[in-house]
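Chemist: Below is the structure, and that's it, no one-letter string:
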């Protein structure tokens, strides 16, 4: 039915606009749920006013078209609940929370395993029983949305089909969350890797003196035969001493402009070392 396809395209367009907006994640989900509920109601009104031209059209609608939208609503509702209820403590608590949520999904799948297999493998032999209205002798799915209490707008298994779609979406979402937690955990480990022996080190000279030292070491070929990148040496000092040297090239230019003592700090090092040697 062309009208239904037009409605679905309009729905997808509105949802895409929300996804691309600058709103927060929970706000986007809330807005998407509102749009999806309104759209399902539009579909319900349309189906009540218009007959299907054939059994095939009716099956397509209740097997694919409506379940895709209703499944999206179920997914959005589950995602919203997850983001609100997820723990904000340790990574392990967050991971355990996801695992428990996945177990609940798997338990529901097991209770309807035969239909899951039928739907995911695109079975068709029972379509006239599952997706044609009026087969009230078949057991209705327990988790029924209010809109689906309308016998004109529901069959015995269209909600089950929506559940299959929703479970697939939420499972993929959980997989991404677990991957994100893994990356977060790896980043934390990288920070912890810093040896404790480095924690108490601090540069007590001036930044200019440290820049002079780095250029001196590089000029003497003491680091990578003088081929070390100055940016890398700056990052090493930042990690080692917890100091940001800023624009070292500007500092180096200022050092070169010194008239009397261009290597002031290096000369000081030399003199102090000679004094130490004489005393000892």
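Modeler: Here it is on my side, so go on. A quick note: this is a predicted structure, and the numbers were derived from the prediction, not measured.

Chemist: When you work out contacts or count neighbours from here on, use the C-alpha atoms and nothing else.
Modeler: Noted.

Chemist: The chain: helices as residue ranges?
Modeler: Assigned by DSSP state H, the chain shows helices spanning 2-20, 25-49, 55-60, 66-85, 91-111, 113-120, 127-130, 158-192, 207-219, 230-241, 248-256, 264-279.

Chemist: Mean neighbour count and distance to residue 136 for those - can I get that in CSV?
Modeler: Formatted as CSV, the helices of the chain follow (neighbours: other C-alpha atoms under 10 Å; distance: least, C-alpha to C-alpha, whole Å):
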stretch, mean neighbour count, distance to residue 136
helix 2-20, 13, 25
helix 25-49, 16, 18
helix 55-60, 16, 16
helix 66-85, 19, 19
helix 91-111, 14, 20
helix 113-120, 14, 17
helix 127-130, 18, 10
helix 158-192, 17, 13
helix 207-219, 18, 82
helix 230-241, 15, 70
helix 248-256, 14, 79
helix 264-279, 12, 92
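
Chemist: I'd like to know which of these lies nearest to residue 141.
Modeler: helix 158-192 (6.4 Å; C-alpha to C-alpha).

Chemist: Let me know which of the helices of the chain is the nearest to residue 152.
Modeler: Nearest to residue 152, of these and by C-alpha to C-alpha, is helix 25-49 at 6.3 Å.

Chemist: how big is the angle separating that closest one from helix 2-20?
Modeler: Helix 25-49 runs at 170 degrees relative to helix 2-20, counting by axes from the mean of the first three to the mean of the last three C-alpha atoms, to 10 degrees.

Chemist: which residues are contacting helix 25-49?
Modeler: The contact list for helix 25-49 (C-alpha atoms under 8 Å, 6 or more residues apart in numbering) reads 4, 7, 11, 14-15, 18-19, 21, 66, 69-70, 72-73, 76-77, 80, 83, 147, 152-153.

Chemist: Second structure for comparison follows:
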């Protein structure tokens, strides 16, 4: 189940998030939502038919795997509506629009603060209640409507999907503010306004992105590969392209190490250590 799910998730991310215009029209959103629903329907058939190996396997699915798929749909629809309703006006007007949306998302997190802290801190002591089917009502109910399919839902799986999706939308809103211009408040520190650009080979960024993703260094390991790549592209002003295709370039290296750049980083750090503090 775990291997099959990761394959489905990776295929969806490659299809959806690698295209910057995927949330640009109602038709593409409909197609994207259909892809996700088809994937969930396929997984549901397997879950209902074969169940899970044990309770930890069930918890892992409803705590991480299913919310990750649902969060893709939530993020795409949210982003589409954000761009659809983006005001036509000055730079300051657009910035205030996205700042207000960030405040709205933060308000949602505050309204669900107990469960959001459980999500953010990767706690586990209530997992048998939150992420096991037919576990009974929550001691502290959410203010949100949960899934109603008793064979394929748990009390908190939808809320965790919203946490994941809304965090991605929050990051998207910050990116829109960054691309529109500096904060309208004019109070950003000088360091934040300085442009840092990646001037090395873009293939090295691909090594870096995969290394960060595979070792789970961001958002407690919940940041997707495409989220990491987007962040690197925006903040370092570099165009990576479709990261999965660039990774094929690394896989095809014959005379060079697949991790040439990371190897170089390791070697230079070791040389620095060997030289001491000079």
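Modeler: Everything's here; your move. For clarity, every value in this text was computed on a predicted model and none was experimentally measured.

Chemist: that older thread, for the helices of structure 1, which one sits closest to residue 143 of structure 1?
Modeler: Between these, helix 158-192 lies closest to residue 143 of structure 1; by C-alpha to C-alpha that is 8.1 Å.

Chemist: just checking, what packs against that closest one?
Modeler: Under the contact definition 3 or more C-alpha pairs under 8 Å, 6 or more residues apart in numbering; DSSP states H and E, helix 158-192 of structure 1 sits against helix 66-85, helix 91-111, helix 113-120.

Chemist: Name the stretch from the ones you listed that approaches residue 279 of structure 1 most closely.
Modeler: Of all those, helix 91-111 comes closest under C-alpha to C-alpha, at 56.2 Å.

Chemist: how close does that closest one sit to structure 2?
Modeler: Comparing helix 91-111 of structure 1 with its match in structure 2 after superposition yields a mean distance of 1.3 Å (mean C-alpha distance after the TM-score superposition for structure 1).

Chemist: so what does that helix touch, helix or strand wise?
Modeler: Checking 3+ C-alpha pairs under 8 Å, 6+ apart, helix 91-111 of structure 1 ends up next to helix 158-192.

Chemist: and with 6 Å instead?
Modeler: Packing partners of helix 91-111 of structure 1 (3 or more C-alpha pairs under 6 Å, 6 or more residues apart in numbering; DSSP states H and E): none among the helices and strands.

Chemist: residue range for that helix in structure 2?
Modeler: The counterpart of helix 91-111 of structure 1 in structure 2, using TM-score structural alignment, spans residues 91-111.

Chemist: List of residues touching the matching stretch?
Modeler: 170, 173, 177, 184 (C-alpha atoms under 6 Å, 6 or more residues apart in numbering).

Chemist: contacting residues around the third one?
Modeler: Okay, so that is residue 177 of structure 2. Contacts of residue 177 of structure 2 by C-alpha under 6 Å, 6+ apart are residue 95.

Chemist: re earlier: format the helices of structure 1 as TSV; extra columns: distance to residue 140 of structure 1.
Modeler: TSV is the format used below for those (distance: least, C-alpha to C-alpha, whole Å):
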stretch	distance to residue 140 of structure 1
helix 2-20	25
helix 25-49	18
helix 55-60	17
helix 66-85	15
helix 91-111	13
helix 113-120	13
helix 127-130	10
helix 158-192	9
helix 207-219	75
helix 230-241	63
helix 248-256	73
helix 264-279	85
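
Chemist: Among these, which comes closest to residue 142 of structure 1?
Modeler: Nearest to residue 142 of structure 1, of the helices of structure 1 and by C-alpha to C-alpha, is helix 158-192 at 9.3 Å.

Chemist: Can you find the partner of residue 232 of structure 2 in structure 1?
Modeler: Checking TM-score structural alignment: residue 232 of structure 2 goes with nothing.

Chemist: Name the helix or strand for residue 232 of structure 2, please.
Modeler: Assigned by DSSP states H and E, residue 232 of structure 2 falls within helix 225-236.

Chemist: What residues of the helix or strand just after that helix count as buried?
Modeler: Where DSSP H and E defines the elements, the next helix or strand beyond helix 225-236 of structure 2 is helix 243-251. Buried residues in helix 243-251 of structure 2, counting neighbours by 16 or more other C-alpha atoms under 10 Å, are found at 243, 244, 246, 250.

Chemist: what does helix 243-251 of structure 2 correspond to over in structure 1?
Modeler: The aligned range for helix 243-251 of structure 2 is empty, by TM-score structural alignment.

Chemist: That helix vs helix 225-236, what angle?
Modeler: Using the same axes, to 10 degrees: helix 243-251 of structure 2 against helix 225-236 is 90 degrees.

Chemist: so the helix or strand following helix 243-251 of structure 2 corresponds to what in structure 1?
Modeler: Using DSSP H and E, the next helix or strand after helix 243-251 of structure 2 towards the C-terminus is helix 260-275. Across structure 1, nothing matches helix 260-275 of structure 2 (TM-score structural alignment).

Chemist: Show me which positions of helix 260-275 of structure 2 end up buried.
Modeler: Buried, per 16+ other C-alpha under 10 Å, within helix 260-275 of structure 2: residue 261.

Chemist: Residue 142 of structure 2: what's its closest spatial neighbour, skipping adjacent residues?
Modeler: residue 112 (6.8 Å; C-alpha to C-alpha, 6 or more residues apart in numbering).
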